[in-house]
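Enquirer: Compute the structure for the input listed below.
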Amino acid sequence: MAIKKELLDELRQRRIEALAGGGAVKMEKRHSEGRLGARERVELLFDRESFSEYGMHVNHACHMPDFADKYMPGDGVVTGTGNVDGRPVAIYSQDFTVGGGALGQMHAKKIKDIMTLACETGIPVVAINDSGGARIQEAIHSLSGYGQVFYQNVAASGVVPQIAIIAGPCAGGAAYSPALMDFLIQTRTHSSMFICGPEVIKAATGQIAPIEQYGSAEAHASVSGNIHFIAEDDRHAIQIAQQLISFLPLNNLQDPPHVIPTEVVLERDDLMNELLPDDPKSGFDVYGVIDRLMDPGQWLEVQREFARNIVIGFGRINGMVVGVVANQPAYKAGCLDIDSSDKAARFIRFCNAFNVPLVNLVDVPGFMPGLAQERGGIIRHGAKMLFAYAAATVPKITVIMRKAYGGAYLAMCSKDMGADFIFAWPCAEIAVMGAESAARIIYKKEIEAAPDRSKKAAELIRFYREHFATPYQAASRDMVTDVIEPSETRARVAQALRISLTKRVTRPAKKHGLIPL
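Expert: As a prediction, this is how the structure comes out:
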């Protein structure tokens, strides 16, 4: 006997209604604004016909008069799993056309359930945020729902990668879920993220604060550092998420998706010898080094607009996935400051959690001097980098290109901080401080007693640089693995990566270290 046709018809009708979301009129309005619907975003992320939805027939649980009988397809959020380039990923996508995408009890449960499934099966989570906030009609249940989502964000942290896309409003408590995730992508238009809106700020403080100054993608990318990528629109946001996933393992028990060729060709790159200026005081653009170090088309920078004195991102060297941390001499001379320390430390800890080897490119004159930095806590923030590198057990390969002075030398992953391989270029200077300052302190009496002080100072500075700050001095004390030509860098780093991919380190048992937050 066949199943009754009436039952099949009912199922098909229910599916049609659920798939319609908030209706054709609302969808047409979104399209006219250049925006996609919740389901369109999901379909765009996943490989064709690979999406499997969970909770399509869920409805809200509110019993308030005039609301109890209201039908809200999926309770305003689409959840499920699918494949991105053949690899499984979990997703939830809030549907603004259904009750403004507001979070209620069942909405939160769907999110919690899909994140729990992601943790238990070991697959990444992509969260597309587009919501008016808590559903007022469900009162305390909405607050409870947010708490459950936050708790699950923390449970998933370090277990599976979490990627948030801010594709619409994300206000108040809702902003904390993406903030607890690993990477945030925000669209340039039609999106905002903030705790207090302009009206609340004005009422509480009297300040006039346009949302563009603190809630926009530009503000979060360049000032607050809350987001990692700016997307031009929904489609671009999905592309960034797909590219990011291509560098990441599915979970913390797997290695990244290395694509190692069967035959590795290691050649010199003589153009690398031409990148540095003759004057050691002249700035240069570290992107030139990164470009020649990475495989063609295999570089994704993270937080490009924030703390530009340090560059971080994912790439591949001979097919091997790496996380790059590089000083940028073209901006603030490559000094480490409060923001760059936070930016680097967080990235280092992510790479360590997900088994991504670290390649560090060093040209650092020190920590940024100044009253604002000292009062802002540069000691505490700089210590985060020291903590992150020392705690990291992934392969760590450091290339000292030019300056490596003082505590900043250690903070950029010296051998003493656990680097497995240290390569230095012949022009590298490794010292407690710059040669000029050091020589003037050490040889103060000789300089003051000389008839021509400036000539004597220049002579002693040159002597100090040649005898106490060269890479060979560090190499003679086993602080440098080898001094190499810049042209050898890609080959030597690739060899070091191949050797260290099997690195395993056992640390003392403890709950967790206490990073100086």
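Enquirer: going forward, measure contacts between C-alpha atoms and count neighbours the same way
Expert: Will do.
Enquirer: Let's see the distance spanning stretch 410-428 from one end to the other.
Expert: For stretch 410-428, the first-to-last residue distance is 15 Å (CA to CA, to the nearest Å).
Enquirer: Quick check: buried residues in the strand or helix carrying Ala344?
Expert: Using DSSP states H and E, Ala344 maps to helix 338-353. Buried positions in helix 338-353, judged by neighbour count with 16 or more other CA atoms under 10 Å: 338-345, 347-353.
Enquirer: One more, so I can put them side by side:
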Amino acid sequence: MKGSDDTTPNTQRRLESIKNHLGNQSSSTSSEAYEKSEWKDILDTVKGRRKQNREPNKNHHGYVRQKTQGKLWVRERIGGLVDQQSFREIGSTAGNGKYDEKGNPIEYNPANFISGIAKVNARDVVIAADDFSIRAGHADGAVWGKSLYTEQLARKLKIPLIRLIDGSSGGGSVTLALKNGTYLPPLIGMHDSIASLSEIPIVAAALGPTVGLGAARATLSHFSVMASTVGSLFAAGPPVVANATFETVTKQELGGALLHTSNGTIDNLVETEEECFNEIKQFLAYLPSNTSQLPPRGSLDDPVERCDDRLLNIIPKRRQRSYQVREILELVLDQGSWFEIGQRWGEGAVCGLGRLNGYPIGILAFDCSKTGSVISTAGSQKFRRHIDLCEVFGIPIVNFADYAGFTIGTKAEKEATIRHGSTLIAALYQGDVPYFSVVLRKVFGVAGAAFVDNRIPNMRVAWPSGDWGSLPLEGGIYAAYKRELDAAGENRNQLYESILAQFEAVRSPVRTAENFDIPEIIDPRHTRPILCDWVRLMYENILPQRLEKVKVYGPKVQYRP
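Expert: The predicted model follows:
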């Protein structure tokens, strides 16, 4: 026992000595070992360039221009979009360097494109961001392989790609000819960019003058947003336009936010860059990270059985009076979940995303206060694109139907409405994503039929305000009884009213339900519980099977922007 007691202090001292030695060795690794490294010169160069790339030169004319134009610097944008401390840069030392005859660096300029992997709302994404402060985003300030790698990386990793565009996004510049002569313009990597549209979500924000290739990249996306205070978009800028068409225009006059959010080039309009980031986050929250996953379920705070009395009288009895379809959407969907896409274009077409009992769904509807529920060329294009989005990412569609047909008249014929309408019809019939129709009011003609009769079996219900047929009754009488009405002379109106009264007697939707042409006429207040139960069935039983087919064969529909 005595011997054991004698050795205990010695053992403790030895253990303490080893601990101190290891501790000193660890601290020397971070300082002395680095200084003694044979690779210190290269590591110092890498550290120096990273520091130069990541810290703005506030005296540089490009950075000053960026700030005086009210724009965020590229790294401020990334910091404002991604989850805190989640950005891992790729190509942190990429740039353009000049060297002397002995290979010593003379000059170095960072690349004007920044990329990396980050998290947005705790989900992995790839970031591709232009730095307009360096050569205004043109190709002569870029390292083209970096952009190509970023696009390919997102596709390979099967995670969303976010493009923060400011400039030509690595597009052409005549100064390149001074280095190697002129060249046939390539679109390197475009195959990957196009293919990615049918595999992963791609979103874009126009955060400055978005030109040429940058403009193409903004529109080759599933969702785009522009900040009205700083954003613009055009195939070529004012100097090129002035030389080609002799027009003298500003960037805003040529391709400002108000213009391009009213013609469908850009989906959503916001005021600030920060609002752009919020829109991107909202959009991605409804989509899976790729087409081999189910859309993510959101919060379950809103009761499934919630019924709102306001729905009972929201559609007026008089058919000529309008109503606000967006109010219906907000009352039926999970509270706060309605996210509209492209509100400023489409001539009445209403498209967006929402949730029912937390499950993401796509929405098709029509604002009858705009064009009397008739679908124009622009409306057809908008509906078709949204249907493709839902098809590619497996998002069930709920159709709130009120369609009086396609627009008619000389303007409609000049705009090739029926051709674009037929493309919409093809999209409706080619798809296989779950689809449910709630008939609010009008369903007439080829257009109306396509929206409510495109699945086997058709899943649909109607409100008591439902009104349908081959043609709108009022106009159809003039066509079907033209000879009789023309012959009636001064009694024309009286005859018309008499014929209309006969049809009114059989116009009730109850008569249609008797023939089982509409499965149910429902109390409008019960719309939410019915839809919540339907979407649950789809996510539990149909979408998993559909997903297995997508994994094997790919999406049935390729996304066409």
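Enquirer: Let me know the closest of the buried residues of helix 338-353 of the first structure to Thr393 of the first structure.
Expert: The closest of those to Thr393 of the first structure turns out to be Asn352 (CA to CA; 6.5 Å).
Enquirer: From Ala509 of the first structure, how far off is that closest one?
Expert: 17 Å.
Enquirer: and if you look at Val78 of the first structure?
Expert: Relative to Ala509 of the first structure, Val78 of the first structure is positioned 40 Å away (CA to CA).
Enquirer: Tell me which of the two has more neighbours.
Expert: Regarding Val78 of the first structure and Ala509, a neighbour count based on other CA atoms under 10 Å identifies Val78 as having more, with 27 against 6.
Enquirer: Map that one across to the second structure for me.
Expert: Matched to the second structure by TM-score structural alignment, Val78 of the first structure sits across from Ile114.
Enquirer: cool, and Arg304 of the first structure?
Expert: In the second structure, the residue paired with Arg304 of the first structure is Gln343, using TM-score structural alignment.
Enquirer: my guess is its match contacts Asn268, does it?
Expert: Yes: in this structure, Gln343 of the second structure is within contact of Asn268 by CA atoms under 8 Å, at 7.1 Å.
Enquirer: Just want to know which of those two has more residues nearby.
Expert: Shown here are Gln343 of the second structure and Asn268; by other CA under 10 Å, Asn268 has more neighbours (25 against 18).
Enquirer: Tell me which residue of the first structure matches up with that one.
Expert: Taking TM-score structural alignment, the alignment pairs Asn268 of the second structure with Phe229 from the first structure.
Enquirer: Distance of that match relative to Asp285 of the first structure?
Expert: Distance from Phe229 of the first structure to Asp285 of the first structure, by CA to CA: 21 Å.
Enquirer: What segments of the stretch 1-150 of the first structure are helices?
Expert: 5-20, 24-32, 38-45, 105-121, 140-156 (DSSP state H, counting those that start in this stretch).
Enquirer: before we move on, what about the stretch 301-450 of the first structure?
Expert: Along the stretch 301-450 of the first structure, the segments classed as helices by DSSP H, counting those that start in this stretch run 338-353, 371-375, 378-391, 406-411, 435-442, 444-449.
Enquirer: Dump those into a markdown table; add distance to Gly34 of the first structure as well.
Expert: Shown next, in a markdown table, are these (distance: least, CA to CA, whole Å):
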| stretch | distance to Gly34 of the first structure |
| --- | --- |
| helix 338-353 | 32 |
| helix 371-375 | 42 |
| helix 378-391 | 41 |
| helix 406-411 | 45 |
| helix 435-442 | 57 |
| helix 444-449 | 67 |
